[in-house]
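> Sequence and predicted structure below; questions after.
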Amino acid sequence: MDILTLVGLVLALVALLVGAVLKGAGLSALWSSAAFVIVIIGTLAAIFVQTPMSTFKRALGIVAWVFKPPASGAEALIAQVVEWSGVARKQGLLGLENQIASQDDPFVKRGLQMLVDGSEPDAIRDTLETDMSTTEHADLAAAKVFEGMGIYSPTLGIIGAVLGLIAVMKNLADPSKLGHGIAAAFTATIYGIGAANLVFLPFANKLKGVVAQRTRERELLVAGLIAIAHGENPRNIEAKLQAFLH
């Protein structure tokens, strides 16, 4: 669990609630069903129009990484590659065949299988880099779903404020309704800007960071598999892969 994400969301909520009280607006001023419908439902509507179904489903699938990103396993991966290189030097590449079934990651399985099958290093590199690039592109597109929501929600907040002010203008003859009406109008702006800067954009940036980390680890793996295919010494492979940690 990413403790910083939880702390950040709690602090964001505290900042809004305590800030509203300290400013004298009160907690009740932060709730408006009309603002919720205009900003949140409107933002979802806009992102539905923008996003293909497959990308939206992928975004829902990776949003959990914000709270529990995949564990960084670069050091363990280096140790695993060095172990594989030792097996390959002693038993040949076919000695790695028993390792394939124990791997959970399809990317790792594909790389090991190509290594065992005796594929040329360039063929291994091309295949895995294409796979890696495709996955990275799809994950970044999914992360940008939240980025898009962060772009649309402030504008919809302004729309909500304008609609609220229109309602106020219709009640100019009744001064008792003006103050409440204006306050309600600006609640939509708070929803839009708050959701964008405290939720949607941070989510998008956190996911982009996770995607970048996963890509670096896969680049490490590809470099290790190519080194094994070339028959390099395990110690040299380890030294080469250590550079990825920096």
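Received the coordinates, thanks. Source: prediction; values computed, not measured.
> Every contact and neighbour count from this point should use C-alpha atoms.
Fine.
> need the contact list for the residue nearest the centre of the chain.
Nearest to the mean C-alpha position of the chain, counting by Cα atoms, centre = their mean, stands Leu207 at 1.8 Å. Contacts for Leu207 (Cα atoms under 8 Å, 6 or more residues apart in numbering) come out as Ile62, Val63, Trp65, Val66, Leu140, Ala143.
> Now for these: which two are most distant?
Greatest spacing in the contacts of Leu207, by Cα to Cα: Val66 and Leu140 (13.6 Å).
> Let me see the ranges of the helices in this structure.
3-22, 33-36, 42-50, 53-62, 74-91, 97-100, 106-116, 121-169, 178-195, 201-229, 234-242 (DSSP state H).
> Could you give me the buried positions within the first one?
Going by neighbour count (16 or more other Cα atoms under 10 Å), the buried part of helix 3-22 is Thr5, Ala12, Leu17, Ala20.
> Give me the residues contacting that helix.
With Cα under 8 Å, 6+ apart, helix 3-22 has contacts from Gly26, Leu27, Ala29, Leu30, Val66, Phe67, Leu198, Val199.
> Among these, which one has the most neighbours?
Counting neighbours by other Cα atoms under 10 Å, Val66 leads those with 22 neighbours.
> That residue touches Asp2, doesn't it?
Yes. Taking Cα atoms under 8 Å as the definition, Val66 is a contact partner of Asp2 at 7.4 Å.
> Next one: the residue located most distally from the centre of the chain relative to His246, how far apart?
The centre of the chain is farthest from one residue, Ala173, which by Cα atoms, centre = their mean lies 50.1 Å away. The gap separating Ala173 from His246 is 68 Å, by Cα to Cα, to the nearest Å.
> try Gln80
Distance, Gln80 to His246, by Cα to Cα: 18 Å.
> neighbour-wise, which of these two wins?
Gln80 (14 against 5).
> So the more buried one versus Asp104, what's the distance?
The gap separating Gln80 from Asp104 is 14 Å, by Cα to Cα.
> swap in Gly8?
32 Å.
> what does Leu220 give?
Distance from Leu220 to Asp104, by Cα to Cα: 17 Å.
> and Ile126, how many neighbours does it have?
For residue 126 the amino acid is Asp, not Ile. Counted with other Cα under 10 Å, residues neighbouring Asp126 total 12.
> same deal with Ala229?
Counted by other Cα under 10 Å, the residues lying close to Ala229 total 21.
> second one coming, line it up with the first:
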Amino acid sequence: MDKISLAGLAIGMVAIVGGQVLEGGHVSSLVQPTALLIVCGGTLGAVLLQSPLHIFKRGMWMAKWVWAPPVIEQKRMIDQILNWSQLSRREGLLALENHIPGIKDQFTKKGLQLLVDGADPERIRELLEVEINTFEDEWRQSAKIWESAGGYSPTIGILGAVMGLIHVMENLSDPTKLGSGIAVAFVATIYGVGLANLIYLPIAGKLKYYIMRMVASREMLIDGLVGIAVGDNPRIIESRLKGYLL
């Protein structure tokens, strides 16, 4: 569980609600189901319109990383690469073939298989970097649905505000209906800006951070495999790979 995400969300909400109370307002005045429907429904519709379904589904699935980050074990990977390096120096590259069936990650498995097959170091780097670029592009596109939601939400909030004001203008002759229309108008703007800056954009930023870490881990793996292929000393490989650690 990522405690800093929970803390950030809680602090943001407490600050807004607390400010409302300190100003003498009521928390209930911030609760407007109509405004919430307009902002959330409109934002969802806009995001769905711009995104292919598989990108949208993956982006929604990735949101769980905010609370349960993906496991990125760079230190364990360095130890594994150093073990492969030492084994290959003692027994040759073919000795690594026995390790391939036990590898679950398909990217790692492919890289080690290329190494065992005796592929040229630069060819290994070229083939694996193509996969990294594709991986990064696909996952960044998925993370962008939250960034897009952060862009659409304030505008939809303004749309809700205009709709509320239209309602007010239509009922100028009936003062009892003016309050609800004005409330929807202003609260819709709050929802639009608040959701964008407290939820959508922060989620997008955190997802991009984890994608960057995953890409860096794959680049580290390539560097290690190429080092083994050219016969670098394990200590040199270890020193180079530690530069990837954050």
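Great, that's in hand. Bear in mind that the values here come from a model prediction, so they are computed numbers and not experimental data.
> Out of the contacts of Leu207 of structure 1, which is nearest to Ala227 of structure 1?
Distances from Ala227 of structure 1 to those, taken by Cα to Cα, are shortest for Leu140, at 28.7 Å.
> didn't that closest one look like it was pressed against Val211?
Yes. Using Cα under 8 Å, Leu140 of structure 1 is in contact with Val211, at 7.0 Å.
> Neighbours of Phe48 of structure 1, how many?
Phe48 of structure 1 - counted by other Cα under 10 Å - has 14 other residues nearby.
> Have a look at Leu220 and Asp104 of structure 1 and say which one is more surrounded.
Ranked by neighbour count (other Cα under 10 Å), Leu220 of structure 1 and Asp104 place Leu220 first, with 21 against 9.
> Relative to Val108 of structure 1, how far out is that one?
11 Å.
> which residues sit in contact with the closest residue in space to Arg218 of structure 2 that isn't next to it in sequence?
Using Cα to Cα, 6 or more residues apart in numbering and skipping the chain neighbours, the partner closest in space to Arg218 of structure 2 is Ile132 (7.2 Å). Counting by Cα under 8 Å, 6+ apart, Ile132 of structure 2 touches Val215, Arg218, Glu219.
> and the residues you listed as CSV, adding neighbour count?
Shown next, in CSV, are these (neighbours: other Cα atoms under 10 Å):
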residue, neighbour count
Val215, 17
Arg218, 21
Glu219, 18
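> and the residue nearest to Ile40 of structure 1 when sequence neighbours are not counted, what does it touch?
Spatially, and ignoring its direct neighbours in sequence, Ile40 of structure 1 is nearest to Ser153 (7.2 Å; Cα to Cα, 6+ apart). Residues in contact with Ser153 of structure 1 (Cα under 8 Å, 6+ apart) are Val39, Ile40, Gly42, Thr43, Tyr191, Gly192, Ile193, Ala195, Ala196.
> swap the cut-off to 7 Å and go again
Val39, Thr43, Gly192, Ile193, Ala196 (Cα atoms under 7 Å, 6 or more residues apart in numbering).
> Would you check how far apart it and Val7 of structure 1 are?
For Ser153 of structure 1 relative to Val7 of structure 1 (Cα to Cα), the value is 23 Å.
> circling back: mapped onto structure 2, which of the contacts of Leu207 of structure 1 hold?
Mapped onto structure 2 and checked by both residues aligned by TM-score structural alignment, their matches' Cα atoms under 8 Å, the contacts of Leu207 of structure 1 keep the contacts Ile62, Val63, Trp65, Val66, Ala143.
> who wins for most neighbours among the residues you listed?
Ala143 (29 neighbours).
> if I look at that one, how far off is Lys240 of structure 1?
From Ala143 of structure 1 over to Lys240 of structure 1 (counting by Cα to Cα), the distance is 31 Å.
> Nearest to Glu147 of structure 1, out of the contacts of Ser153 of structure 1: which one, please.
Ala196 (8.4 Å).
> Quick one: neighbours of the closest one, just the number.
Residues within reach of Ala196 of structure 1, counting by other Cα under 10 Å, total 22.
> wouldn't it be in contact with Gly150 here?
Yes. Look at Ala196 of structure 1 against Gly150 with Cα atoms under 7 Å: they come within range, at 4.1 Å.
> just to revisit the earlier point, of the contacts of Ile132 of structure 2, just say which sits nearest to Arg125 of structure 2.
Looking across the contacts of Ile132 of structure 2 and measuring by Cα to Cα, the closest to Arg125 of structure 2 is Glu219, at 9.1 Å.
> what about that closest one, distance to Ala95 of structure 2?
For Glu219 of structure 2, the distance to Ala95 of structure 2 - Cα to Cα - is 23 Å.
> try Pro202 of structure 2
For Pro202 of structure 2 relative to Ala95 of structure 2 (Cα to Cα), the value is 46 Å.
> Pick out whichever of those two has more residues nearby.
The residue with more neighbours, out of Pro202 of structure 2 and Ala95, is Pro202; 20 against 14, by other Cα under 10 Å.
> if I look at that one, how far off is Val17 of structure 2?
The separation that Pro202 of structure 2 has from Val17 of structure 2, given Cα to Cα, amounts to 19 Å.
> Ok, Leu37 of structure 2 next?
From Leu37 of structure 2 over to Val17 of structure 2 the distance is 20 Å, taken as Cα to Cα.
> And for Asp174 of structure 2?
As judged by Cα to Cα, Asp174 of structure 2 and Val17 of structure 2 stand 31 Å apart.
> Good, wrapping up.
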